[in-house]
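> Give me a model of this one.
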Amino acid sequence: MASVEKPLAGKRIVLTRAPEQAREWARALEQMGAEVILLPTVAFAPPEDWRLLDEQLRRLDVFDAILFLSKNAVRYVLERLNQLGIKFEMLQSPNRIIAAVGPGTAGALTAQGVRVDHVAEGRTGEALAGELRQSLKGRKVLLPRSDKGDDRVLHALREAGAEVTEVIAYRTTTPASLDPAIVGRIRRADVDAIVFASPSAYHNLSDALGPAEAAALSSRVHFVAIGPTTARAMRQAGARVEIEASEASAGAAGLAASIAKFYGSAHVPAGKRALPEHPEDRQRT
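From the prediction side, this is the model:
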């Protein structure tokens, strides 16, 4: 039974992140009493060919700004710089803007001694482009990102007048297999909530279940989306999003608090809503 100390006691929460990325989330949820179930639905891998990224990393001096949209972009760029023997200091110059989406991405840079000049308040690539619109006009921008990155940020940067060089820093892939026992529990709605941190995380589970079954499941299990981009992709696929945690609050403690607040706001049986519906969800009711 839930208590003030353990507000998520008895709740079975599935995390779809890779284990190394889900560790802090799992710890925070478990401290609130939740049973955490790990089902990684995304995996990450280097580019199939390093040459395009290497070419840009060897000519960093031509760029006026470098934008990092995720911690994975930071990880793969810094790892590759190290492999090429290029010092991290080369990312920085007095007149170059280093910008990041969200505090997690910024923290991944500063942890390696890389200065961050701007952290997007809006927590999306589009927001970052909008916030830097005046600064990037007519400037050369390097955008290292996933092979499945959202093109909206690219369009927003170009509309702002930036000269953008987009390069694949890593690939977002599907794990070789998903644990059939956990997938079975999800099919039976034998869990209370599933947390998705990216559109790919949802789409890969949807592919495993079948798109119609995945969308229908959201009426029996509470779906949690991290950030507006993930929430939008899930709704476009027909799913209900019960909890939308902002990327700003999606640190481990913030995510756990958002879920605890949802369950504490009222008695919430599966498929019922304690929070106002998003207009896109209401249209499908």
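> Only C-alpha atoms from now on, for both contacts and neighbour counts.
Noted.
> could you pull out the strands for the stretch 151-285 of the chain?
163-173, 193-196, 222-226, 243-245 (DSSP state E, counting those that start in this stretch).
> who does the first one touch, helix- and strand-wise?
Pointing back at strand 163-173 there. strand 43-45, helix 51-57, helix 71-84, strand 140-146, helix 151-159 (3 or more Cα pairs under 8 Å, 6 or more residues apart in numbering; DSSP states H and E).
> and this one, so I can compare the two:
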Amino acid sequence: MPSGSGVQIAGGEGGVGALFEREHLLVGDEGIVLAEHHLERLPQEHPGVRVCGEPLDGVLRGRDRTPPVLDGAPQADQRRVALPERGAHCTPRPQPPVGAPGRVPLAGGGSPHGEPHERGAQGPEHCLIMVLGPERLQPRMPPEPRRHARHPLAGRRIVVTRAREQAGELARALEALGAEVLAVPTIRIVPLADLSALRAALTDPAAYDWIVFTSQNTVHVVCDRLVEWGLAARDLARMAVAAIGPATAQALERYGVTPDVVPPKYVAEAVVAAVVARGAVHGKRFLVPRAREARDALPEGLRARGAIVDVIPVYETVRAAGDGGALAAQLLGGTIDVVTLTSSSTVRGFVDLVGRAAATSGRFSAAVIGPVTAASARELGLPVAIEAEDYTVGGLVAALVRYYAEGGTGKGET
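Reported below is the predicted structural model:
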């Protein structure tokens, strides 16, 4: 607060603040003082208080530090001046201990809430204590820290529906931001028992120009069997390798395979565009190992451009075992804020697990990893409120943080 600006001290029951209620103060360079005309008027309006001339004169002439009116607050230099009752000598009296919490009580039991002339007549004469010290009031108080600045998801109950072996990354990221995570896998990833078609395709790498990986699951199923089939990562590298997104690319790199193409958008259509940008695909042969049930956008997009595409299913998603009754009850009771969905299969698994009534209740928000998952969720009537702009786990977490920062309620579709 700039020097010379007016402030007010609110009154309080039996405290010094009550004496100055609605009295204008000045903020000086070193503290708060009553304006000079108020100091002169104070004894008139408060007959029980007298301001000694010597301390007052010293303050006004700048001889002493300006005396902040601080209710029991400790001062740096412990000097005090007592303003005795009218008619008494200006001899300082024993003062209450510095730093005592709360208000400094006034003598007598008069109410502090009357007008100035009324307060002075309600009880014995009072002694106003003012502390002289070098404490400086800040120009303004710092803003209150934003609640949950380091934990923006604190207090939010968020369900993670990914397969158990894939849920860790998302769960840890949410917990690090303060969320209470409920891991409820709605699907399991099951490699197909018969992978002979995949083996035959991989043992003749010259048969294909490209291999396209559309999920981490495919990477694990394929690469975990290379050694068993007498192959190595270098055999995959004889083909051009495309990965649908950074998570799939990182999974490949852990096996020693570096993708040639990772599109900027992590959907099948973007893979087609990125591959075509590398050169003509007409007549090229593509191997696409994938889930048994998957969108056909990728193979159809390549075939539309003249490519020869072999799609080989290598795994399937099945509903995770377990009873969804407890989760359904929490959803219907409104105690879940968000359900995260990272694939169309998790959407279907979630609805199967908790039932259509709970899934479409509108008592929670669905947070989806991208537009394909969003479309599946809306098709089944789920209340989609949050959609990642970056179709990754990190993008989903960022979307959740942004949603609540912008005032999201966690209930229903926005």
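> TM-score of the superposition?
Remark: TM-score between the superposed chains equals 0.87 [TM-score structural alignment, normalised by the length of structure 1]; 267 aligned residues with a Cα RMSD of 1.9 Å.
> export the helices and strands packed on strand 163-173 of structure 1 to a markdown table and tack on mean neighbour count and distance to residue 17 of structure 1?
Shown next, in a markdown table, are those (neighbours: other Cα atoms under 10 Å; distance: least, Cα to Cα, whole Å):
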| stretch | mean neighbour count | distance to residue 17 of structure 1 |
| --- | --- | --- |
| strand 43-45 | 15 | 8 |
| helix 51-57 | 15 | 25 |
| helix 71-84 | 18 | 12 |
| strand 140-146 | 23 | 16 |
| helix 151-159 | 17 | 22 |
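> right, and the ones you listed - which one's nearest residue 10 of structure 1?
Closest of those to residue 10 of structure 1 is strand 43-45, at 28.9 Å (criterion: Cα to Cα).
> Following superposition onto structure 2, what is the mean distance for the closest one?
In the superposition with structure 2, the average deviation recorded for strand 43-45 of structure 1 is 0.6 Å (mean Cα distance after the TM-score superposition for structure 1).
> So for residue 35 of structure 1, which of the strands of the stretch 151-285 of structure 1 sits nearest?
strand 193-196 (10.6 Å).
> Spatially central residue in structure 2, please.
residue 152 (1.8 Å; Cα atoms, centre = their mean).
> Residue 247 of structure 2 versus that one, what's the distance?
Separation of residue 152 of structure 2 from residue 247 of structure 2 (Cα to Cα, to the nearest Å): 25 Å.
> ok, back up a step: from residue 157 of structure 2, how far out is the nearest residue to the residue nearest to the centre of structure 2 once chain neighbours are set aside?
Nearest residue to residue 152 of structure 2, sequence neighbours excluded (Cα to Cα, 6 or more residues apart in numbering): residue 177, at 5.9 Å. From residue 177 of structure 2 across to residue 157 of structure 2, the span is 12 Å (Cα to Cα).
> hey, what's in contact with both of these two?
Shared contacts of residue 177 of structure 2 and residue 157 (Cα atoms under 8 Å, 6 or more residues apart in numbering): none.
> Now do the contacts for residue 43 of structure 1.
Contacts of residue 43 of structure 1 (Cα under 8 Å, 6+ apart): 18, 172-175.
> Apologies, that question was intended for residue 144 of structure 1.
53, 66-68, 73, 77, 166-169.
> would CSV of these with distance to residue 144 of structure 1 be doable?
Supplementary listing: the contacts of residue 144 of structure 1 in CSV, determined by distance: Cα to Cα, whole Å:
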residue, distance to residue 144 of structure 1
53, 8
66, 8
67, 7
68, 7
73, 6
77, 8
166, 6
167, 5
168, 6
169, 5
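> Mind giving me the ChimeraX select for the residues you listed, buried ones only?
If you want just the buried ones from the contacts of residue 144 of structure 1 in ChimeraX, going by 16 or more other Cα atoms under 10 Å, the selection is:
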select :53,66,67,68,73,77,166,167,168,169
